[in-house]
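Student: pasting the structure only:
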């Protein structure tokens, strides 16, 4: 049943268009493959399940198991086909032994209809590839010689972002054979629509839930943030509490050091030396190579983002790190260490900790959200040249500027706007903040008289000689 499913209209529409291409009937090779990737618990499986149910065509949905042997995976895949609505499902008898992936795909192709569209889904493909690397080549051969000749939408889903990206790399067997889809978390606008919240509260809700559908479903529409936290943090098995632990265990099962590095970044350490100092004890210094390797792993898996000051001057030595996953930002800052309090029945202490640090944490956590919104809105705001929105700082962090809009990432050619974010509940951007911004922006390499100062505030900035944006302006960056 899909009656309670909300949002994802853009993604459902794209899948529907791909299925209509399969059903066109005029294409030489009617099959279409889709490589769908996204972070764990972002709703990939549910999206495709809903799509299959609504499509009305025969389909089979197979979910791989982590650590299972190739033979048992093939047996489970065959069982899923036998229980599906594919017209040739009877070819997969319970006692059949499929000795190779090619044997399974050959039989699958025979089970697919020739006179109508169908859907085949393999969920958590990276787990299959981990247990049997030969599958990647078999997948390419089966697609080229068998499956692409059928009117089938072949959906391959994966949560390991780096591995799913590599599948489409040049010289990899499946290169350019699939349409790439990336499923992001629910946007702030989608969160606001789902939870019946005004723009400023919707952005706050996004910062806490990370846009994870399972977490958002625990939020009663119209409830305040305080009401949500009191309700969900009193339950140790709530999605808000357990999603982070499960994601980290699945993402880094054998990389405890990477988890420690991630936790340090999630708790506010942003520099290489700061992270190393946090993870070193007394005279026992963390090895530089170990930290570098962990950071490279975290970046490759898209869990951590590395940033440099955005200006017309190179500044690689001033690199900073932040948690890229919007849900993990809140989880690592508060919930990972607070889970033991909930389990002891003292959720009130955790809630007190969140409230005590909320204003300072939110002020930092909202920065990437504001930057993405301005990047999306830049053309209609009069800055069509803007291709990157970041921040700027010097080695002493004095000053530290929240927003820099430039014509390119890395080393910019032109700075088009510079801005400050004041995300307080009741205090807007004021004249003092304006004077500070004008003073600080003069220090940024590349700023010239044409560079516009801007203000971003949770509430209207009032009558100031500066272009300003509020939460209502930012939320328009995403379709609701």
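Tutor: Yep, it's here. Computed from a predicted model, the values in this text were never measured in an experiment.

Student: contacts and neighbour counts: CA atoms only from here.
Tutor: Fine.

Student: so residue 399 touches residue 420, yeah?
Tutor: No - judged on Cα atoms under 8 Å, residue 399 makes no contact with residue 420 at a distance of 11.5 Å.

Student: okay, the two: which has more neighbours?
Tutor: When residue 399 and residue 420 are compared for neighbours, residue 420 comes out ahead with 25 against 17, by other Cα atoms under 10 Å.

Student: right, and that one touches residue 402 too?
Tutor: Yes - using Cα under 8 Å, residue 420 is in contact with residue 402, at 5.2 Å.

Student: the protein: strands as residue ranges?
Tutor: Secondary structure of the chain (DSSP state E): strands at 32-37, 59-63, 118-123, 152-158, 178-182, 304-307, 320-323, 388-393, 400-406, 415-422, 452-457, 467-469.

Student: this is the other structure I want to compare:
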């Protein structure tokens, strides 16, 4: 298993800038298992750091653990007599005389135990901590609570932070650094996305079949109950949320379709879908060209897409042990096909940055209208150039590839970009005779090009 620290270069650079300009107050938040603690541990190396992680518990247990660690940090037993957050923070400020990094990790667990904690920290920051050479970092996994209690205009801490960001999943090529085998790594990324903890669990296997068997298709598996744990931390009415996510996973992407599928009036679903979007579990996608009111809902979390496509509909069979990966081959194929479109988009964005396309695009996305669909269209509106791309999770020979590209040329005429310069491309698992297709003016990529790009990323 490989578990070294991967990338997070931009985040570390931002944190380092704040460290150079103390006093500073930084807020870092992001979903469970995204790697916040690992990032902050990496950042704290070679710094005078007090690092405290809160866990689920009562206010009393939190204060007891905090003051015990502070007493050890300062070798001062006076901390053991303090019984309130404000007095602890005030006394902490009094003890600091050298540049110090203070990390309050998983702060939302402490907020759950004391609703006045944000006010107490605000008072301590305004009157004491901000007068010292301190960088205070507050992190949390409960995204809704962090936004409402720490970041929102109504929070007592509003206006105090000097920097803050939501930590996001690793991208495709950073995620692949966690795997020795490229083919297995890219398939795992397609199933799980870029959550570091998920990828580390997967990295101990050598095949998707083994990963699914031991971590999804057994009640003791890591991912078997993960959606319940993940969603229950942020949401109530779990049955309704699970029904919505399940409907989207099986292809009900319009709000009317979701409503009909689960038996709930469509207009009543808007608040629930907004919550799922706010938390990053769902996204609303609109055509890259055309009417924006034609949007559809898609699962934005790859692990949830895999789980709701393959596990949720078969919970009873899994519990009784009468199902295995062979029974789910069609569902797996569908998930891979959907995810490969997103992976292809990531790949094109990366090579676009390196100017390895016919032109540099500014926007990219799907297009659909009246039953016709194009997987990806990349646009440069100033230069009036468009790249149309089909994405296939298949091995293709030259004849098959050429047929797909010719059909793409016909569909591109329906988009209506008259007077634009048009280019055509194909991304597939494997394509034979790419050179011949390239000589005909097409841009064609497969997994071999993805693998080759990894080595190019290190070039200056």
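Tutor: That came through fine. This structure is a prediction, so every number in the text was calculated from the model and none was measured.

Student: helices of the stretch 251-400 of structure 1, start to end?
Tutor: Counting by DSSP state H, counting those that start in this stretch, the stretch 251-400 of structure 1 has helices at residues 256-266, 272-278, 288-300, 326-330, 336-343, 347-365, 367-377.

Student: between the ones you listed, which one is nearest to residue 185 of structure 1?
Tutor: helix 326-330 (8.2 Å; Cα to Cα).

Student: mind listing what the counterpart of residue 192 of structure 1 in structure 2 touches?
Tutor: Matched by TM-score structural alignment, residue 192 of structure 1 corresponds to residue 176 in structure 2. Each residue near residue 176 of structure 2 by Cα atoms under 8 Å, 6 or more residues apart in numbering is listed here: 182, 185, 186, 189.

Student: hmm, 6 Å instead?
Tutor: The contact partners of residue 176 of structure 2, taken as Cα atoms under 6 Å, 6 or more residues apart in numbering, are residue 185.

Student: distance of it from residue 184 of structure 2?
Tutor: 9 Å (Cα to Cα, to the nearest Å).

Student: do residue 303 of structure 2 as well
Tutor: From residue 303 of structure 2 to residue 184 of structure 2 the distance is 16 Å (Cα to Cα).

Student: with residue 24 of structure 2 instead?
Tutor: Distance from residue 24 of structure 2 to residue 184 of structure 2, counting by Cα to Cα: 42 Å.

Student: which one of those two has more residues nearby?
Tutor: residue 24 (23 against 18).

Student: ok, and the closest non-adjacent residue to the corresponding residue of structure 1 for that one?
Tutor: Applying TM-score structural alignment, one finds that residue 24 of structure 2 aligns to residue 32 in structure 1. Distances taken as Cα to Cα, 6 or more residues apart in numbering place residue 153 nearest to residue 32 of structure 1, at 5.0 Å, with adjacent residues excluded.

Student: count the residues that sit near that neighbour.
Tutor: 26.

Student: that one pairs with which position in structure 2?
Tutor: Looks like residue 153 of structure 1 aligns to residue 135 there (TM-score structural alignment).

Student: now do the same contact list for that match.
Tutor: Contacts for residue 135 of structure 2 (Cα under 6 Å, 6+ apart) come out as 22, 23, 24, 25, 101.

Student: what subset of these is buried?
Tutor: Using 16 or more other Cα atoms under 10 Å as the burial test, those include 22, 23, 24, 25, 101 as buried.

Student: including distance to residue 126 of structure 2, could those go into a markdown table?
Tutor: Listed next are these as a markdown table, based on distance: Cα to Cα, whole Å:
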| residue | distance to residue 126 of structure 2 |
| --- | --- |
| 22 | 14 |
| 23 | 11 |
| 24 | 12 |
| 25 | 11 |
| 101 | 17 |
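
Student: so the counterpart of residue 432 of structure 1 in structure 2 versus residue 397 of structure 2, what's the distance?
Tutor: Residue correspondence to structure 2 (TM-score structural alignment): residue 432 of structure 1 is matched to residue 403. According to Cα to Cα, residue 403 of structure 2 and residue 397 of structure 2 sit 10 Å apart.

Student: hang on, the earlier thing: any chance of JSON lines for the helices of the stretch 251-400 of structure 1, columns distance to residue 15 of structure 1 and mean neighbour count?
Tutor: Shown next, in JSON lines, are these (distance: least, Cα to Cα, whole Å; neighbours: other Cα atoms under 10 Å):
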{"stretch": "helix 256-266", "distance to residue 15 of structure 1": "34", "mean neighbour count": "20"}
{"stretch": "helix 272-278", "distance to residue 15 of structure 1": "42", "mean neighbour count": "17"}
{"stretch": "helix 288-300", "distance to residue 15 of structure 1": "27", "mean neighbour count": "16"}
{"stretch": "helix 326-330", "distance to residue 15 of structure 1": "25", "mean neighbour count": "24"}
{"stretch": "helix 336-343", "distance to residue 15 of structure 1": "36", "mean neighbour count": "17"}
{"stretch": "helix 347-365", "distance to residue 15 of structure 1": "32", "mean neighbour count": "15"}
{"stretch": "helix 367-377", "distance to residue 15 of structure 1": "23", "mean neighbour count": "20"}
